[in-house]
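In: Model the following, please.
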Amino acid sequence: MLQVQNLTRTFGDKVAVDNVSFDVPSGQMTGFVGANGAGKTTTMRMIMGVLSATSGDVLLDGAPLTALARSTFGYMPEERGLYPKQPILDQLIYLGQLHRMSQSQARKGAMDLLERFGLGGRTKDKLESLSLGNQQRVQIAASLLHKPNVLILDEPFSGLDPVAVDSMVELLRERTSAGVPVLFSSHQLDLVDRLCDSMVVLQQGKVIASGTGDALRARAVNRHRITVSPDAGWVRDEPGIRVLDVAGPTAVLEFDDDDARQRLLATALTRGSVEEFAPIRPSLSEIYREVTAV
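Out: Prediction:
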């Protein structure tokens, strides 16, 4: 498990990251979300040791994170760091060797990853000759090549087409199945909802929500959908509820308390048939929009 404890970073009088704490459990994907400037990249840089923390700690399995431990991490920075004029296979082999892989191991691992990303026929091409999306694929391959123990990925899906996204998702799931904790930031909330076991929401340098999908949903506004026959317009006159929407036989409601919910159901049963009465399970993207709403 990767643990971030009370990380703070200031730049002069500006507090960029303010007492941030969260866990990234082994074998799980954690989505790190927030608006531009919320402090996500600064936090990731402190985790990786690229930027020193003003205060706070990062732990791996309960022990303070060392440079040696960080060398086993896979890191994909926001600003890509590959060499534009070097052939892609050559530089992946070089980067693998920096992670103590043999040349043959690095070559085999790089070829496997490039094949999976559809770049097996372009191994001798210089990076600058590739499209931005394909350059992104090579950057991802560089972060995964040495089979890292932890993955820290800053906007890994940016610029990828749907096929490359699917390939990336498959690779990440392979790593989490092997027990690797994965932290990735993304503005693509549909992907966060699709992939993540948990989510950390940052706003103005502070964590404003965090937890598993189920825990966040449990804390979300309790909404229900009711479908009755013949029409649901009468719900507008019921006490203890807020009517968010009515469309013919279906209404979306919020209740002041459980008593109001039970009263409404009892009333509905006296007025006709009830075809549906169920809580609405919000997506993580809906939860994000709700907790960040000003």
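In: contacts and neighbour counts: CA atoms only from here.
Out: Will do.
In: Show the residue spans covered by the strands in the stretch 51-200 of the chain.
Out: For the stretch 51-200 of the chain, applying DSSP state E, counting those that start in this stretch gives strands covering 55-60, 63-64, 73-76, 150-154, 182-185, 198-203.
In: One more, so I can put them side by side:
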Amino acid sequence: MFEAKGLSRTFGDKVAVRDVSFSVPDGRMTGFVGGNGAGKTTTMRMIMGVLEPSAGEALWNRQPITAANRRSIGYMPEERGLYPKQPLIDQLVYLAQLRGVKASVARTRGLELLDRFGLAGRSKDKLEALSLGNQQRVQIAASVITDPSALILDEPFSGLDPQAVDSMVDLLREFTARGVPVLFSSHQLDLVERLCDGLVILARGEVVAEGRADDLRRRGRIRHRLVLDTDAGWLRDVAASLGINVVDIDGPVAVLELPSEPERSAAAADAVLRRAMERGRVREFHELVPQLADIYREVA
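Out: I've put the predicted structure just below:
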């Protein structure tokens, strides 16, 4: 498990990150979400020791993180850190050796990873001969070749085709199944929503939301969609007495906000249904679960 605890970073008069705190538990995949300039990359660099925090600290198993801890973390920076004129397998072996892996073990792992990403036949090619998407695959292989105890990945899915995305997803799930904590940033909110157990949302250098995805979706008032056989305009006249807020009505279709407290929400839902059924047929009545994009827009 690793944590950020009150991490802040200034560049001159500019505050890039302010008092950022969150944790990534063992075996959990956590999505790090925010717009350009929100502070995601700066925060990752501070955790990895690439940047010195202006305040705060990074923790590993609730203790200050050390250089030895960081050597066990697989880190993938947003900017590619590979050698364009060196053969793929040679630089994978070299990078693994820097982390203490024997050359023979690194070569075996490197070839397995290249094969997994569809690059087995190109292990002796120079990096510059590959497309940007394939270079990204090699960068991913470099971050996991040491069999890391944690993963911090900055935009790992950028430039990958759907097949490579699927391979990457399978790989990350194998790590979390072994109890490895994974933190990755991405602008592809659909992927984050599909993969992540937890979310950390940054805006203007600060954490504006953190928690399990399901919990974040259900914060605040709950929206439902009601579809009737007849016009739903009557709801505006009785909304307050039923404990609901009418968000929108379009003919027979109404979007309603129910109270956030479970008991009050259930009572309001029952009351709406009773009134609606007294007036005719109810075709639909179901909860509208917010998408991650909706949560992000709301908090950021």
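In: still on that earlier bit, want to throw the strands of the stretch 51-200 of structure 1 into TSV with mean neighbour count and distance to residue 123 of structure 1?
Out: As requested, these are exported to TSV (neighbours: other CA atoms under 10 Å; distance: least, CA to CA, whole Å):
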stretch	mean neighbour count	distance to residue 123 of structure 1
strand 55-60	18	35
strand 63-64	11	39
strand 73-76	22	20
strand 150-154	24	23
strand 182-185	25	27
strand 198-203	23	36
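In: I'd like to know which of those strands lies nearest to residue 247 of structure 1.
Out: For residue 247 of structure 1, the closest of these is strand 198-203, at 32.9 Å, according to CA to CA.
In: ok, and for the helix or strand just after the closest one, which residues are buried?
Out: Counting by DSSP states H and E, the next helix or strand C-terminal to strand 198-203 of structure 1 is strand 206-212. By 16 or more other CA atoms under 10 Å, the buried positions in strand 206-212 of structure 1 come out as 206-207, 209-211.
In: And stretch 213-222 of structure 1, by the same measure?
Out: 213, 216-217, 220, 222.
In: sorry, back to before: can you list the strands of the stretch 51-200 of structure 1 in a markdown table and add distance to residue 277 of structure 1?
Out: Listed next are those as a markdown table, based on distance: least, CA to CA, whole Å:
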| stretch | distance to residue 277 of structure 1 |
| --- | --- |
| strand 55-60 | 45 |
| strand 63-64 | 49 |
| strand 73-76 | 45 |
| strand 150-154 | 41 |
| strand 182-185 | 36 |
| strand 198-203 | 28 |
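In: Quick one: closest of these to residue 27 of structure 1.
Out: strand 182-185 (7.5 Å).
In: How far off centre is the closest one?
Out: 5 Å (CA atoms, centre = their mean, to the nearest Å).
In: contacting residues around that strand?
Out: Under the criterion CA atoms under 8 Å, 6 or more residues apart in numbering, residues 24, 26-33, 40, 150-156, 172, 176 lie in contact with strand 182-185 of structure 1.
In: mind running it again at 10 Å?
Out: Residues from elsewhere that reach strand 182-185 of structure 1 (CA atoms under 10 Å, 6 or more residues apart in numbering): 1-2, 23-34, 40-41, 44, 74-76, 78, 149-157, 172-173, 175-176, 192, 196, 198-201.
In: List only buried entries from the residues you listed.
Out: Applying 16+ other CA under 10 Å to the contacts of strand 182-185 of structure 1, the neighbour count classes 1-2, 23-34, 40-41, 44, 74-76, 149-157, 172-173, 175-176, 192, 196, 198-201 as buried.
In: how about the helices in the stretch 101-250 of structure 1?
Out: Per DSSP state H, counting those that start in this stretch, the stretch 101-250 of structure 1 carries helices over the ranges 103-116, 132-144, 162-177, 189-195, 213-219.
In: Comparing the ones you listed, which comes out most buried?
Out: helix 132-144 (a mean of 21; mean count of other CA atoms under 10 Å).
In: In contact with residue 169 of structure 2, which residues?
Out: Per CA under 10 Å, 6+ apart, neighbours of residue 169 of structure 2: 157, 163, 191, 194-195.
In: If we use 8 Å, what do you get?
Out: Residue 169 of structure 2 touches residue 195, counting by CA under 8 Å, 6+ apart.
In: ok, now residue 47 of structure 2?
Out: Counting by CA under 8 Å, 6+ apart, residue 47 of structure 2 touches 4, 57-58.
In: of all those, which comes closest to residue 298 of structure 2?
Out: The nearest member of those to residue 298 of structure 2, counting by CA to CA, is residue 4 at 23.9 Å.
In: Surely the closest one touches residue 60?
Out: No: Residue 4 of structure 2 is beyond contact range of residue 60, at 9.2 Å (criterion: CA atoms under 8 Å).
In: give me the stretch of structure 1 that stretch 159-172 of structure 2 matches.
Out: Mapped onto structure 1 using TM-score structural alignment, stretch 159-172 of structure 2 spans residues 159-172.
In: Ends of stretch 96-111 of structure 1, what's the gap?
Out: End-to-end distance of stretch 96-111 of structure 1: 12 Å, with CA to CA, to the nearest Å as the criterion.
In: any idea how far it is from the chain center?
Out: 28 Å.
In: same check, this time on stretch 179-196 of structure 1
Out: Distance of stretch 179-196 of structure 1 from its chain centroid, counting by CA atoms, centre = their mean, is 3 Å.
In: Let me know the closest of the buried residues of stretch 213-222 of structure 1 to residue 102 of structure 1.
Out: Once CA to CA is applied, the member of the buried residues of stretch 213-222 of structure 1 that ends up nearest residue 102 of structure 1 is residue 213, at 40.4 Å.
In: Identify all contacting residues around stretch 68-83 of structure 1.
Out: With CA under 8 Å, 6+ apart as the test, stretch 68-83 of structure 1 has contacts from 41, 48-49, 91, 99, 127, 139-140, 143-144, 146-156.
In: So what would you say the end-to-end distance of that stretch is?
Out: The first and final residues of stretch 68-83 of structure 1 sit 25 Å from each other (CA to CA).
In: Can you tell me the SS state at the aligned residue in structure 2 for residue 287 of structure 1?
Out: The equivalent of residue 287 of structure 1 in structure 2 is residue 295 (alignment by TM-score structural alignment). Classification of residue 295 of structure 2 using DSSP: H, G, I helix; E, B strand; the rest coil returns helix.
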